[in-house]
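1. test case, fold it:
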Amino acid sequence: MKGMPSTPFARATASLHGLALGDAFGSQFFVPASRHALSGRLLPPDPWQWTDDTEMACSIYRVLADHGVADQDRLAASFAARHDFDRGYGPATNRMLRLVREGGDWRALSAELFDGKGSWGNGAAMRVAPLGAWLADDLAEVVRQAALSAQVTHTHPEAVAGAVAVAVASATVVREPDLSPGRFLDRVREHVPASLVREGIDEARRLLTIGDPVLAAQTLGNGRQVSAHDTVPFTLWVAARERRDFEAAMWTTATAGGDVDTTCAIVGGIVAASGTTGFLPPEWASRCEPLPNWAGAPPLTP
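-> Okay, here's the model as predicted:
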């Protein structure tokens, strides 16, 4: 392995900052003026505020820092305690986290969602990139811990597959930074269970020669349906092509529209795992809301 920069803590910190910056950047494109600026690649006015994607990722980061694994009970408690209704959570997650705070059993509440099928939304995938960076030394453990982290709120196999795919992508950026786009997607696919998400990764590989993200998203999805299989394949298509250039990755992702804060958060968390916090463009970082103090992540370095 040619990769493996720094320590698990440093890698996860870089990934978390990239996720938050992507999330905050993407969230600006729900404002009409910012959407207009997208065509000219003009940075939206600051401040850029992050959403539930970052808030939940901070809980994963903090639990890993404190315990070394995705302890499900501690994750559920942190998700519920740190839940800020105004950060853009979906209605099912809002209700579940409120009930957990009131003493509900997260296992039962998560499993009961959507008539007992569990949520197949993209919420488990949007928050998991720092976990892949942290545990990159052991891909089998990345897969196991990503699934555990997902199941706290998303028990549907598609949501779990989406979280596994993103975590493995983040770990692969750390482990093998010089892979070609095709081999990068191959490596991720090897660890994703049979699912619509994995089929989407196969399609993303076939579409690597397409340079237009809008055309790619027409086939792969862009998160508009807020499902894992409508979100993750496109984000991996972007990460495979643009993982050495954070700015290019963000503009490419945002251009496709859809659930832009989440797709940019996923891509940002993956590509930032490849370096240090200094990998992120300083002008962009200066516009982004700082991470919460409770996360325990060091601030961005100049």
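
2. from here on, just use CA atoms for contacts and neighbour counts.
-> OK.

3. surely residue 44 touches residue 34?
-> Yes: at 5.5 Å, residue 44 and residue 34 qualify as touching, with contact defined as CA atoms under 8 Å.

4. where do the contact lists of those two overlap?
-> Common neighbours of residue 44 and residue 34, using CA atoms under 8 Å, 6 or more residues apart in numbering, are residue 28.

5. only the buried residues of stretch 172-192, if you could.
-> Buried positions in stretch 172-192, judged by neighbour count with 16 or more other CA atoms under 10 Å: 172-177, 181-182, 184-185, 187-189, 191-192.

6. give me the subset of those residues lying in helices.
-> Residues from the buried residues of stretch 172-192 lying in helices, with DSSP state H as the criterion: 172-175, 181-182, 184-185, 187-189.

7. ok, these vs residue 275, which is closest?
-> Using CA to CA, residue 174 comes nearest to residue 275 of these, at 7.9 Å.

8. the structure of the following sequence is requested for comparison with the preceding one:
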Amino acid sequence: MKAETKYKGSVKLSAIGDALGWITEFEKNTQSLNEKFGTKRIDSFHTWKKVVGGRFYGFIDTIKAGAYSDDTQLLLAVARSIKKDGASDHNYFAKTELVNWLEYARGGGRTVKVAADKIQRKSVKWFNNFYSYKINGENYDYKQSGANGAAMRVLPIALANLGNIEKIKEEIFCNSIITHGHPRAILGAMLYGYALNQIIVYRPEDFNWENYITHIGLDFPKKFELSFANRAEIREWIKEWNKTGNTTFETIYSETLTETQDQLRFVFQSIKQTLPVQETLKKLGCFDQATKGSGTATVIAGIYLATKFHKTPLEAVIEAVNALGSDTDSIAAFTGGLIGALHGHNIIPDKWKSVQDFEYLDQIAEMLLAISEDRFEENRTPLTSNLKTLNNIVEDDFDLDEEIEFAPLGNGKITLIDRQPTLTKGKYNLLLETALENGQTILVSKLFNDPTYSKRIDEPNEIEMLLGLAKDNLRPKTLEKLKKYLSKQKKMPTEQLEILFTIIKNEE
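-> The predicted structure follows:
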């Protein structure tokens, strides 16, 4: 099998897993799936809706069938940050790609968004983005961020440096600490890169799952020791990390190595004993609210599914997608990346080829292969056009089909404009969907004051907005009961409306 086939398979099936898993990420049971999508098991793309930006100032984002989330958006951002020698331009990723990603982020978690915001501080370099913040009385600390927001984006680093394990680990470590400070996030990302590097060299017919998992777990602490810790930036980062707290980074990292090796041993036994998928994922912590997004557990879940279903590869992705209650989009992306690296892109069924930006994903895969084969020529030219920019929009003066520019992705054309009034009167959200010349599509939103607010007579009232949200989130019988109740209310107190909005939104 050609290397190009495997590279394209890995990149595209990662995005496909992300897109399918994003549909189920907020679903709690098969009954909910059946009522919304007419099926109890998601194996194809569907259009769905999501409330973004909070109740008072938010908007309804219509997610088109095949659209991917932040997992793939940031994967592409990392890919664009890799230089011709396979090394990553970490400053470029942190200060340009990551910062501007906030303008078009879809589905991004709190940790990555906060990190992207904090990295904008002039005094902060890519390797010292330490921060803490408080939300609703609860403290959040960069050092405690151990979720999979780093692992989900590092596939390009592994593909660009195929065969060079030490470089893969070092580059992934550096990329990870831009946003995440806990060893689980960092080790999970390095483990995913290592697992990709191992599986891609197999021919599907020669794949031996026992050898594969055994090789990953063999001498695990030695395999993942930080041999590059003397790199100046990493040395400074560890020193800063150890300034606060009673336990050093090295100690927690060592404990995480042992914990992760034990999880790999469990996965090996699970496959050997043919334990059910649900039971295995539960024991990995994938359904526990405190650990479901763990950087190590979700990567191991991807390794487990890709390995267990290596003879029926599409089923591996579908199992991840339908593990309701888990971090389905990230686990499915990990599973897809591994399965694609093993089997190549020829296994992708036609119904999955409508994933967002299919051709651009191919281009990225070709670029990563060219870098790995030392034949890539960089062509990162700065924007010089005089077109309107979608960065930091200040005026609502855009037209359909208008040509624009967006740093750092280049020029493009507006393909959809939507204006949605918010629950807070006198405000509205401007939504601009844009097809960029590089092949990527993005959606940028901006909250504006409505200058015509006092003159409008067609503005939806709060009851109408409540019903609009209810139609998307409630079951038919519950919706009918709510309609009957609301029809009897001549006037409803604001506090009562807020309670209803909160309840209905939490049904997602």
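
9. got a TM-score for the two of them?
-> Laid over one another, the chains give 0.84 as their TM-score (TM-score structural alignment, normalised by the length of structure 1), with 294 aligned residues with a CA RMSD of 3.1 Å.

10. quick one on the thing from earlier: tell me the two of the buried residues of stretch 172-192 of structure 1 that are most distant?
-> Taking CA to CA, the two most distant members of the buried residues of stretch 172-192 of structure 1 are 177 and 192; they sit 19.6 Å apart.

11. re the thing from before, which one of the ones in helices among the buried residues of stretch 172-192 of structure 1 is nearest residue 203 of structure 1?
-> Lowest distance from residue 203 of structure 1 to those (CA to CA) belongs to residue 185, with 10.2 Å.

12. state the distance from residue 282 of structure 2 to residue 186 of structure 2.
-> Per CA to CA, to the nearest Å, residue 282 of structure 2 is found 22 Å from residue 186 of structure 2.

13. what stretch of structure 1 does stretch 170-184 of structure 2 fall on?
-> Stretch 170-184 of structure 2 corresponds to residues 144-158 in structure 1, going by TM-score structural alignment.

14. so what's residue 109 of structure 1 up against?
-> Contacts for residue 109 of structure 1 (CA under 8 Å, 6+ apart) come out as residue 96.

15. 10 Å instead, please
-> 93, 95-97, 99-100, 116, 118, 152-153 (CA atoms under 10 Å, 6 or more residues apart in numbering).

16. which of those are conserved in structure 2?
-> Retained in structure 2: 96-97, 99-100, 116, 152-153, out of the contacts of residue 109 of structure 1 (criterion both residues aligned by TM-score structural alignment, their matches' CA atoms under 10 Å).

17. drop anything exposed from those residues.
-> Buried members of these, counted by 16+ other CA under 10 Å: 96-97, 100, 152-153.

18. can I get those in CSV with secondary structure and distance to residue 71 of structure 1?
-> Compiled in CSV, these are given as follows (DSSP: H, G, I helix; E, B strand; the rest coil; distance: CA to CA, whole Å):
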residue, secondary structure, distance to residue 71 of structure 1
96, helix, 18
97, helix, 17
100, helix, 16
152, coil, 10
153, coil, 13
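
19. have a look at how far, on average, the host helix or strand of residue 161 of structure 1 is from structure 2.
-> Assigned by DSSP states H and E, residue 161 of structure 1 falls within helix 157-175. Once fitted to structure 2, helix 157-175 of structure 1 is off its aligned match by 1.1 Å on average (mean CA distance after the TM-score superposition for structure 1).

20. which of the contacts of residue 109 of structure 1 lies closest to residue 68 of structure 1?
-> Closest to residue 68 of structure 1, out of all of the contacts of residue 109 of structure 1 and judged by CA to CA, is residue 152, at 16.9 Å.

21. residue contacts, that closest one?
-> 70-77, 79, 106-111, 124.

22. of those residues, which is the most crowded?
-> residue 124 (31 neighbours; other CA atoms under 10 Å).

23. and residue 218 of structure 1? What does it align with in structure 2?
-> Using TM-score structural alignment, the equivalent of residue 218 of structure 1 in structure 2 is residue 282.

24. before we move on, back to that, dump the kept ones among the contacts of residue 109 of structure 1 to a markdown table, plus distance to residue 272 of structure 1.
-> Listed next are those as a markdown table, based on distance: CA to CA, whole Å:
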| residue | distance to residue 272 of structure 1 |
| --- | --- |
| 96 | 31 |
| 97 | 29 |
| 99 | 34 |
| 100 | 32 |
| 116 | 36 |
| 152 | 25 |
| 153 | 25 |
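
25. quick one: which of the contacts of residue 109 of structure 1 is nearest residue 59 of structure 1?
-> Scanning the contacts of residue 109 of structure 1 for proximity to residue 59 of structure 1, where the rule is CA to CA, the winner is residue 152, at 12.1 Å.

26. my guess is residue 21 of structure 1 contacts residue 54. True?
-> Yes: look at residue 21 of structure 1 against residue 54 with CA atoms under 10 Å: they come within range, at 8.9 Å.

27. higher neighbour count, the two?
-> Higher neighbour count among residue 21 of structure 1 and residue 54: residue 21, with 33 against 30, using other CA under 10 Å.

28. I appreciate the help and will end here.
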